[in-house]
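Chemist: Generate coordinates for the sequence data below:
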Amino acid sequence: MSDTMGWVPAEVNPDVPSVARIYDYLLGGSHNFEPDRAMADKLLAVQPNVAGIARNNRAFLRRVVQFMVQAGVRQFLDLGSGIPTAGNVHEIAQHAAPGSRVVYVDYEGVAVAHSKLLLAGNADAAVLQRDVTRPDDVLNADETRSLIDFSQPVGVLAITIGHYLPPACDPVGVFACYRNAVASGSFLALTHLTDDFTSLHGDEIVETMKSTQNNVFPRTRAQVLELFGDFDLVEPGLVTTSQWHPDYSMAPAVDPQEDGLYAGVAIKP
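Modeler: Predicted structure coming up:
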């Protein structure tokens, strides 16, 4: 992708690396700028497995959506959805269960612009440019209310979004707002960077990310568990990405720390 493409929103500063675009690059996408690629290279220098961590995280998302569809969920709220890449939530869900509805939420301009292009003509999916730390803005948006019936189960996806929420925004309270908004039988799936894994070089990742639009806040296992509130974790509980319901497409990491992220799914009683 050329860094001068005319579709890039005017408010986007291509000189400041963005997590959404770095993630896109690590997954082999083309919707990123040179500063994003340079930052990804810095992260690779700190943690050579960072691309593998991204791929395992994406594979977890695919398995989670399939799991929720099999459980009867037909509507999804994807928080911090990022730049569209192969295997998006609506593609997975609508392939398995035509008519499934998806609302994507992100505040990064390039992510939202590409999502709108991808979703053109899809009446069962929409993207919101909103800050996920303002749940009322997300939950009460016209697009959300037109696609999501909150009296029925919802699959809430918070994949690698929690560790971008600073303590000052009360992540536990933010997650509680989304949990409280959904009906019994709804699911919450999340992945979260942790500083429990010494081999991850978390401190160096945190320091490196300070020069991007998004600081990182790793959390302990106990802190990540708090985000699920009173939802019941489904088996195998809070593990790491490749350890959660692995399938034929990938083997679990020999050392779970290689995944770099806690991962889990919980259901609302």
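Chemist: use CA for all of it now, contacts and neighbours both
Modeler: Noted.
Chemist: What are the buried residues along stretch 32-51?
Modeler: By neighbour count on 16 or more other CA atoms under 10 Å, the buried set for stretch 32-51 is 32-33, 35-37, 39-41, 43, 46-47, 49-51.
Chemist: and which of these is nearest to residue 101?
Modeler: Each of the buried residues of stretch 32-51 was scored against residue 101 by CA to CA, and residue 32 proved nearest at 27.6 Å.
Chemist: List the contacts of the closest residue to the closest one other than its chain neighbours.
Modeler: Nearest in space to residue 32, with sequence neighbours left out and distances taken as CA to CA, 6 or more residues apart in numbering, is residue 21 at 4.9 Å. Listed by CA atoms under 8 Å, 6 or more residues apart in numbering, the contact set of residue 21 reads 31, 32, 33, 36, 82, 83, 111.
Chemist: Tell me which two of those sit farthest apart.
Modeler: 33 and 82 (14.8 Å).
Chemist: and the buried residues of stretch 32-51, which of them are in helices?
Modeler: With helices defined by DSSP state H, the entries of the buried residues of stretch 32-51 inside them are 35, 36, 37, 39, 40, 41, 43, 46, 50, 51.
Chemist: Also this sequence, please, to line up against the first:
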Amino acid sequence: MSEQGTPAEVIDTSRPHPARMYDYFLGGRDNYEVDRAAAERVIEIIPDALPSARANRDFLRRAVRTVVVGGIRQILDIGTGIPTSPNTHEIARESAPDVRVAYVDNDPIVGAHAAARLTSEGSTGFALADVRSPETVLGDPVVRELIDFGQPVALLLVAVLHFIQDEEDPAGIVATLTEALPKGSCLVLTHGTQDFHQHVEGDANEVYQRSTASLTVRPHDGIAPFFDGYELLDPGLVQVPLWRPDAPLPDVDELRRVAFYGGVGVKE
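Modeler: Predicted coordinates for the structure are as follows:
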């Protein structure tokens, strides 16, 4: 057993996991040698992986603050990854201390860290589930305990859907999750793209294929339909540094290094 009660046999440290690779990109320490090697290979192919990951994290902070200031008091954060402070609930509670957060991830190691760092906070919980099975996510007892689907919810799908292949129907997954949300709920979504890296040598997807999830980056017009049924808040679906920046914008060359689109929509 792990220290948090996760059975050791379900924790696979022989293959890299995107959540632990992302932790490495953010400068975290909750990763294994296999994750670090895979992440370094991605950085070798796409040096802009680091600024992209960090810009994506900054977007998360701004987006969570925006939806909470707008009145949201419950958040379903799917694909949360290794807890990296400030976490979603910490950001949210800067504006509203009563926000409830249900974290969801499919990695048992994330679950072990969540038990130590997230679920001890009160009004937070962790569910071990996979976004590929949205009905299971929605029906999880932890999710049901924390989230009242009769009231507006902020659904966070941050850096998640590019790990869902086309044949796994990412649009259908989002639609199923959306159907469970009442009017006034929000979708906070970011997605990797190659729109700004058309001439990258090598294929980072080859690295992810050897991990527990393959990578499917999409263009702007392949990401925008995920917001069907939502009204996008200004400035729409844009490169993440351009979404309601609270610091000086990067210059053109720095902006070109960010391979994520992001947006926030309100369910109509």
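Chemist: After superposition, what is the TM-score?
Modeler: Scored against TM-score structural alignment, normalised by the length of the second structure, the superposed chains reach a TM-score of 0.93; 264 aligned residues with a CA RMSD of 1.7 Å.
Chemist: Mean deviation, the helix or strand hosting the residue nearest to residue 32 of the first structure versus the second structure?
Modeler: Using DSSP states H and E, residue 21 of the first structure sits in helix 19-26. For helix 19-26 of the first structure, the mean deviation from the second structure after alignment is 0.7 Å (mean CA distance after the TM-score superposition for the first structure).
Chemist: residue ranges for the strands of the stretch 51-200 of the second structure, please.
Modeler: Remark: strands assigned in the stretch 51-200 of the second structure by DSSP state E, counting those that start in this stretch are 74-78, 100-105, 124-128, 154-158, 186-192.
Chemist: Is it possible to get a markdown table of the ones you listed that adds mean neighbour count and distance to residue 172 of the second structure?
Modeler: Formatted as a markdown table, the strands of the stretch 51-200 of the second structure follow (neighbours: other CA atoms under 10 Å; distance: least, CA to CA, whole Å):
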| stretch | mean neighbour count | distance to residue 172 of the second structure |
| --- | --- | --- |
| strand 74-78 | 25 | 16 |
| strand 100-105 | 26 | 18 |
| strand 124-128 | 21 | 21 |
| strand 154-158 | 23 | 14 |
| strand 186-192 | 26 | 15 |
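Chemist: Relative to residue 13 of the second structure, which of the ones you listed is closest?
Modeler: That would be strand 100-105 among the strands of the stretch 51-200 of the second structure, by CA to CA, at 16.2 Å.
Chemist: That closest one packs against which elements?
Modeler: The contact analysis (3 or more CA pairs under 8 Å, 6 or more residues apart in numbering; DSSP states H and E) places strand 100-105 of the second structure against strand 74-78, helix 88-93, strand 124-128, helix 141-146.
Chemist: quick check: angle from the third one to strand 100-105?
Modeler: When axes from the mean of the first three to the mean of the last three CA atoms, to 10 degrees is applied, the directions of strand 124-128 of the second structure and strand 100-105 differ by 20 degrees.
Chemist: after superposition, how close is strand 124-128 of the second structure to the first structure?
Modeler: Mean for strand 124-128 of the second structure is 0.4 Å (mean CA distance after the TM-score superposition for the first structure).
Chemist: re earlier: gap between the residue nearest to residue 32 of the first structure and residue 37 of the first structure?
Modeler: As defined by CA to CA, to the nearest Å, residue 21 of the first structure lies at a distance of 8 Å from residue 37 of the first structure.
Chemist: Throw the buried residues of stretch 32-51 of the first structure into a markdown table and include distance to residue 201 of the first structure, thanks.
Modeler: A markdown table is the format used below for the buried residues of stretch 32-51 of the first structure (distance: CA to CA, whole Å):
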| residue | distance to residue 201 of the first structure |
| --- | --- |
| 32 | 25 |
| 33 | 25 |
| 35 | 22 |
| 36 | 20 |
| 37 | 20 |
| 39 | 16 |
| 40 | 15 |
| 41 | 15 |
| 43 | 10 |
| 46 | 7 |
| 47 | 7 |
| 49 | 11 |
| 50 | 11 |
| 51 | 15 |
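Chemist: Nearest residue to residue 99 of the first structure in space, please, no chain neighbours.
Modeler: Using CA to CA, 6+ apart, the nearest residue to residue 99 of the first structure is residue 124, at 6.6 Å.
Chemist: Please identify which of the strands of the stretch 51-200 of the second structure is closest to residue 201 of the second structure.
Modeler: When the strands of the stretch 51-200 of the second structure are compared by CA to CA, strand 186-192 sits nearest residue 201 of the second structure, at 16.9 Å.
Chemist: That closest one versus strand 154-158: what angle between them?
Modeler: Angular relation of strand 186-192 of the second structure and strand 154-158 on a 0 to 180 degree scale: 0 degrees, by the same axes, to 10 degrees.
Chemist: could you say what helices and strands strand 186-192 of the second structure packs with?
Modeler: Using 3+ CA pairs under 8 Å, 6+ apart: strand 186-192 of the second structure touches helix 49-69, strand 154-158, strand 260-267.
Chemist: Please compute how far the helix holding residue 21 of the first structure lies from its chain's middle.
Modeler: 12 Å (CA atoms, centre = their mean, to the nearest Å).
Chemist: what's the answer for stretch 75-94 of the second structure, then?
Modeler: For stretch 75-94 of the second structure, the distance to the chain centre is 10 Å (CA atoms, centre = their mean).
Chemist: Buried ones in it, by neighbour count?
Modeler: Quick answer for stretch 75-94 of the second structure (16+ other CA under 10 Å): 75-84, 87-93.
Chemist: which part of the first structure lines up with it?
Modeler: Stretch 75-94 of the second structure lines up with residues 76-95 of the first structure when matched by TM-score structural alignment.
Chemist: can you list contacts of the matching stretch?
Modeler: 20-21, 24, 29, 31, 61-62, 65-66, 69, 74, 100-108, 110-112, 114-115, 118, 125, 132, 148, 154-161.
Chemist: Just name the most buried of the helices and strands packed on strand 186-192 of the second structure.
Modeler: Comparing those by mean neighbour count (mean count of other CA atoms under 10 Å), strand 260-267 comes out on top with a mean of 25.
Chemist: still on that earlier bit, any idea which of the contacts of residue 21 of the first structure is the one closest to residue 203 of the first structure?
Modeler: residue 36 (20.0 Å).
Chemist: and the closest one, what is it in contact with?
Modeler: Counting by CA under 8 Å, 6+ apart, residue 36 of the first structure touches 16, 17, 18, 19, 21, 22, 25.
Chemist: coming back round to it: adding distance to residue 267 of the second structure, write the strands of the stretch 51-200 of the second structure out as JSON lines.
Modeler: Below are the strands of the stretch 51-200 of the second structure laid out as JSON lines (distance: least, CA to CA, whole Å):
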{"stretch": "strand 74-78", "distance to residue 267 of the second structure": "14"}
{"stretch": "strand 100-105", "distance to residue 267 of the second structure": "19"}
{"stretch": "strand 124-128", "distance to residue 267 of the second structure": "24"}
{"stretch": "strand 154-158", "distance to residue 267 of the second structure": "10"}
{"stretch": "strand 186-192", "distance to residue 267 of the second structure": "6"}
